[in-house]
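J.: following is a predicted model, sequence given first.
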Amino acid sequence: MHRSPRAYVIAVTTSAAAVLAVAALSWGDAAACAGPACTPRAAAPGHSTAASTVTAPPIAAPAAGPPGGERAGNATMSAPTSPPATTAPTATGQPAGPRDPLRQPFASTSIWNTPIGSGAVYERTYLRAEDKVALEPNTFAHPARAGSYATYTLRGPDGGAYDADGVTYGGRCRGTANLGPVLFPRSTVIGDAVVAPTYASPGNATAVVYPDGRTLLQLRSAARCGADSEPHGNRATEADLYGDGTYGGHAGSGLSSIGGQLAPGELSGPAPIAHALQLGVWAQKYLAYEPDDDQPGFRWPADRNDADAATVYCTLEPCRDAPDRRLKMGALLAINPSLTMDHVRLTNPAAIKIFEALRDFGGYVVADTYAPTNQLGIDAAALNEVDQDDPAWRRDVRAIFNHLWLVDNNAPDRIGGGGTPRVAPPAPLPRPATGPSELPRTGWVASASHHPEQAAAALDADPASGWRSRQRLAGGQWFQVDLGAKRVFSRLTLDAEAFPFDYAHEFDVLTSADGNRWTRVTRAGGARSSAVTFPRQNARYLRLVAVGDGIEASQTWSIGDLRLWRNDAVSFR
């Protein structure tokens, strides 16, 4: 969530057509570049300044046939297999038959779709409802909703319009920074930050499904002030609509743009809400920050805290004098099942459904509201399904926030606390029809600006080994791969799950035929697992160059596993 002293506003318009068309726009084709982004910069004292190489051990080519199996992180797009059947004591309301990934995305085993378990450890905390509970809209564009697509240049949201409390708002659509080509629906409009009638600087977490039906472009601080114009926003990591969907466009946590959002029909329809929810809380009052901790203001599954957390988080009571160090960005909150509906006396039908979802699946803290507000993430297309001015709605949702407990043992190996799930997980997704093909890594040679002798570990198929810069993250640091010969590829994935806070938040992707003249392909958004799709390349060399510093001074850059893919189902022509 971007900072705003008052309200949050968004405007989204889409068309109902389902025609797909891709217009042409090239960016950086065959362009040579120079400077620190292309040429290895001087390394820190004690580290090699040369691009000395290390040969990676041969990696066998993937077996022929369709891909299969889900993998942790956003770093793959292999087709998922159905998860094992789970016996649940109260498996009420399970969706029947194949699940629609556009309505409820991601694997049944993702954090968003895994129910709270019988092993959950519930802990009281000091979180309380604020005066206002708001629905925070996300933009979700896909072919069935948004109509035809075209290729545009993504621009940074770096224009200026007005200042409030030392922060500049508005003018996102005036940004000029070139962040590379993206596919975007022609008709989708995303409201900018505004000056009147109230100051508003929404986070505008955005997700766009590409024409292959599974690649998910994700943006934060997004805006698009007119149809068929260049979109603006900071690029977050991509996701696979059929994958785990952990990371994305929520700037303060790094969590998914759309995972856990309330979808059209969920508040107004009869079926239960069968997934975890997106929650926003006021970080100044509630979120702990430990400057000496490796993860100072966040916990799994979040992979970051806000950049200003050191001066904003936990600066008001009740957190300031007695912080609850368990309550950080990414915390899983839930209704303790010992609390019944009769205890809270809810009457609003939509609020009752939210109560049940938070009891059975919980909700993840994805954003700081930066105001006396609690928030629930929602697809902008569903905003009209509840009257937020209804006194019963306001009373009931505030009561729900007053009864949220912390699930303290939520972890990668026991999502929701482990044990027998309270309800059955959502039905598995159907097997996707298409997927990218991975390039075999036989004979690849890796080098790096720092500790090049360890670079090959990013290519050894063991994400837990990996390359580590062991230096404070700074713009200009680079990692390079010589593929041995020209190869065709259009997608990059990086896995740093073994290194919780060691990844580049932004990095430029460059390619070269000879290792001397480089072409900037795109700018990618980093995460603990990162992915980016770009126009098809036919190149021998790949270089990744870090852009900017880390959120925290302790942050470094690590790559546990690097892979390249060819995805012919996505075209930027």
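T.: Noted; the coordinates are in hand. Owing to the predicted nature of the structure, the values given are computational and were not obtained by experimental measurement.

J.: switch to C-alpha atoms for all contacts and neighbour counts from now on
T.: Noted.

J.: can you give me the strands for the stretch 301-450 of the chain?
T.: For the stretch 301-450 of the chain, the strands identified by DSSP state E, counting those that start in this stretch occupy 332-335, 363-368, 373-379, 404-407, 437-438, 445-448, in order along the chain.

J.: tally of neighbours for residue 391?
T.: Neighbours of residue 391 under the rule other CA atoms under 10 Å: 10.

J.: please apply the same query to residue 533.
T.: As a burial measure, residue 533 scores 27 neighbours (other CA under 10 Å).

J.: doesn't residue 121 make contact with residue 409?
T.: Yes. With contact defined as CA atoms under 8 Å, residue 409 reaches residue 121; the gap is 5.9 Å.

J.: got any residues that touch both of those two?
T.: Counting by CA atoms under 8 Å, 6 or more residues apart in numbering, the common neighbours of residue 409 and residue 121 are residue 417.

J.: I'd guessed residue 105 sits against residue 241; true?
T.: Yes. The pair formed by residue 105 and residue 241 meets the contact definition of CA under 8 Å, at 5.6 Å.

J.: number of nearby residues for the closest residue to residue 314 other than its chain neighbours?
T.: Beyond its immediate neighbours in the sequence, the residue positioned closest to residue 314 (CA to CA, 6 or more residues apart in numbering) is residue 284, lying 4.6 Å away. When neighbours are defined as other CA under 10 Å, residue 284 has 23 of them.

J.: residue 284 is in what secondary structure piece?
T.: For residue 284, the host element (DSSP states H and E) is helix 283-286.

J.: residues contacting the closest residue to residue 120 other than its chain neighbours?
T.: Sequence neighbours aside, residue 417 is the residue nearest to residue 120 in space, at 3.9 Å (criterion: CA to CA, 6+ apart). Each residue near residue 417 by CA under 8 Å, 6+ apart is listed here: 116, 117, 118, 119, 120, 121, 407, 408, 409, 410, 411.

J.: farthest pair in these?
T.: Largest separation among the contacts of residue 417 by CA to CA: 118 and 411, giving 14.2 Å.

J.: next SSE after the helix or strand hosting residue 494?
T.: Per DSSP H and E, residue 494 falls inside strand 478-495. Proceeding N to C from strand 478-495, the next assigned helix or strand is strand 506-512, under DSSP H and E.

J.: quick check: angle from that next one to strand 478-495?
T.: Orientation note: strand 506-512 sits at an angle of 110 degrees relative to strand 478-495 (axes from the mean of the first three to the mean of the last three CA atoms, to 10 degrees).

J.: what helices and strands are in contact with the helix or strand that strand 506-512 is followed by?
T.: Moving toward the C-terminus from strand 506-512, the next helix or strand (DSSP H and E) is strand 519-525. When contacts are defined as 3 or more CA pairs under 8 Å, 6 or more residues apart in numbering; DSSP states H and E, strand 519-525 packs onto strand 178-185, strand 232-235, strand 506-512, strand 529-546.

J.: included below, for side-by-side comparison, is a second structure:
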Amino acid sequence: MPKAFVPLLVGALVVSLATPVLGDTEWHSVGRGMVSGVSGAALIRHSATEVVTLVVRDNKKPGQNRAAVVTFREGAEPVVEPLTWQGAEPADLEAVDAVPGSPAASPARDVYAWPFAWDSVWNLPLATTAEYQAFDPRFQWLYLDKEDISVDPGFPVKTVRQNDTGERNRVHTDPKLEADGSWNHCATLLMDTPDKKTVLQGQPMTLTKGGDPSWNYSWKPLSLTGQGIEGCHGGSGLSGIGGTIRGGELVGPQPIRHALKLGMNCGLSCSKANNGFRWPAYKADKGWQDRYHGTNPHVNMGSLMALPPDYDLSWITRPDVRKIAETLKTYGAYIVDATGGKSTNSLAMDQKYAHEFPNIDSAEMRTVLHSLAVITNSGQATPGGGSLTTPRRAECAPAFADGTGGAPPNCGASVR
């Protein structure tokens, strides 16, 4: 059966890229047979690692696909996501282009790079009604809590061994990823499911490059398009991918568009109040009754920490520190784990990109985190310090490529 192909340079998809994703004369299969043929294409977005396009197909019969999102990534086969046409299906669909200034021209969200629904705790900016209470965690040093993330559907499929349940599952595993089984190595791997949008989490992971992963503690499968709260942080039961600093976020031109994750020196800072945890956390550390010695009842596993809106950032000279500080003013950070001692705090980051955060333990970064406040009115009904209709400190998350998962048009719109 003949294959359908699309080149990088075709019709409306004319992209000038200094990127290794594709050569400028390569053709790539996007399906088999005449019904997979491409009649037009438009660029959704591009970066140094991927090109995402909308393609249309001039099919005539009811039920035949009319449009799809095609994602090209370096070293991987294109990922094709057919879209469901809303309303009467067109019979003569020969071209497509973005209309400048229209909502349809807004960049779609990549479910793998920016997962979860718009109202997930990880994606909601702080509410303008958030109430701040100063809190100094009294740490001395900072480090990166390095997480293992492999959610590219183009990665090879391996079998993960879940030692606690005895289960085996097929997962897409980055061939360059490795983990030595030490704590925490909180891992999130994309399952080889038909939807390609379900992840499995566990810790601590053991993996040699190109091998099959394993871990000792497992969590249930989680959709990348849902709320994304639960996961492999043992201290809180919170997500191993939500809130993680991902590759390119600290060095790219765009702001970080999600909350962060904070490891806290609970021996000094975490309170026994509320049984040691609050929403969105599911639990506190084992032995919290003896381990937590903080005196502020608002500081627990799951607490939301942030820089006050009037906090001055002008003194910060290091770009990575400045970006973290901006994110802490706009989204904040959730406490997800206890650190290894009273003298340390941590921020969670994809381990493959740790080199992009050289100043994690700089004097500037320590000063920023010593300036955090706890949001005292963040809860299930008031996430980020306000109801979902409350103005936010940034625009809310847009829709995914298939049109789902996006915020209402007025979410955050009145924020200045």
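T.: Yep, that arrived. Source: prediction; values computed, not measured.

J.: related to what we said a few turns ago, so where in the second structure does the helix holding residue 284 of the first structure end up aligned?
T.: Per TM-score structural alignment, the counterpart of helix 283-286 of the first structure in the second structure is residues 266-269.

J.: please enumerate the helices of the second structure.
T.: Under the criterion DSSP state H, helices of the second structure are mapped to 288-291, 319-330, 363-370.

J.: tell me which of the ones you listed lies nearest to residue 169 of the second structure.
T.: helix 288-291 (32.6 Å).

J.: and the closest one, how far from the first structure on average?
T.: When the first structure is superposed, helix 288-291 of the second structure averages 1.5 Å from its matched positions, counting by mean CA distance after the TM-score superposition for the first structure.

J.: which other residues reach that helix?
T.: For helix 288-291 of the second structure, contacts defined as CA under 8 Å, 6+ apart pick out 266, 267, 272, 275, 276.

J.: neighbour-wise, which of these leads?
T.: Neighbour counts for those were taken using other CA under 10 Å; the highest belongs to residue 266, which has 30 neighbours.

J.: show me the contacts for that residue.
T.: With contact taken as CA under 8 Å, 6+ apart, residue 266 of the second structure is in contact with 291, 292, 293, 294, 338, 339, 342.

J.: and the aligned residue in the first structure for the first one, how many neighbours does it have?
T.: What it means is residue 291 of the second structure. If you follow residue 291 of the second structure across to the first structure using TM-score structural alignment, you land on residue 312. As a burial measure, the neighbour count of residue 312 of the first structure was computed by other CA under 10 Å and equals 17.

J.: ok, residue 394 of the first structure next?
T.: Under the neighbour criterion other CA under 10 Å, residue 394 of the first structure is assigned a count of 18.

J.: surely it touches residue 388?
T.: Yes. The pair residue 394 of the first structure and residue 388 qualifies as a contact (CA under 8 Å) at a distance of 6.8 Å.

J.: one step back: and residue 118 and residue 411 of the first structure? Which one has more around it.
T.: When neighbours are counted by other CA under 10 Å, residue 411 comes out ahead of the other of residue 118 of the first structure and residue 411, with 16 against 13.

J.: hang on, the earlier thing: separation between the match of residue 291 of the second structure and residue 252 of the first structure?
T.: Per CA to CA, to the nearest Å, residue 312 of the first structure is found 12 Å from residue 252 of the first structure.

J.: same deal with residue 204 of the first structure?
T.: In this structure, residue 204 of the first structure and residue 252 of the first structure are separated by 12 Å, where distance is defined by CA to CA.

J.: who's more crowded, those two?
T.: Neighbours were counted for residue 204 of the first structure and for residue 252 using other CA under 10 Å; residue 204 has more, 31 against 27.

J.: is it true that that one touches residue 224?
T.: No. The pair formed by residue 204 of the first structure and residue 224 falls short of the contact definition of CA under 8 Å, at 10.5 Å.

J.: ok, the residue nearest to residue 96 of the first structure when sequence neighbours are not counted - contacts?
T.: Setting aside the residues directly before and after it, residue 96 of the first structure is nearest to residue 427 in space (CA to CA, 6+ apart), at 6.7 Å. For residue 427 of the first structure, the set of contacting residues under the criterion of CA under 8 Å, 6+ apart consists of 94, 95, 96, 97, 98, 99, 108.

J.: which of those residues lies closest to residue 143 of the first structure?
T.: For the contacts of residue 427 of the first structure, the minimum distance to residue 143 of the first structure (CA to CA) is 17.4 Å, reached by residue 99.

J.: which residues does whatever residue of the second structure lines up with the closest one contact?
T.: For residue 99 of the first structure, the aligned residue in the second structure is residue 109 (criterion: TM-score structural alignment). Contacts for residue 109 of the second structure were tallied using CA under 8 Å, 6+ apart; they are 397, 398, 399, 400, 401.

J.: which residues touch the nearest residue to residue 79 of the second structure once chain neighbours are set aside?
T.: Nearest non-adjacent residue to residue 79 of the second structure, counting by CA to CA, 6+ apart: residue 71, 5.1 Å away. Contacts were defined as CA under 8 Å, 6+ apart; by that measure residue 71 of the second structure touches 50, 51, 52, 53, 78, 79, 80.

J.: counterpart of the residue nearest to residue 120 of the first structure in the second structure?
T.: Checking with TM-score structural alignment, residue 417 of the first structure has residue 385 as its match.

J.: kindly report the same for residue 333 of the first structure.
T.: When the structures are aligned by TM-score structural alignment, the residue of the second structure matched to residue 333 of the first structure is residue 305.

J.: go on, residue 154 of the first structure?
T.: Match for residue 154 of the first structure (TM-score structural alignment): residue 162.

J.: against residue 286 of the second structure, how distant is its match?
T.: Residue 162 of the second structure is 21 Å from residue 286 of the second structure, by CA to CA.

J.: now swap in residue 50 of the second structure and tell me
T.: Relative to residue 286 of the second structure, residue 50 of the second structure is positioned 42 Å away (CA to CA).
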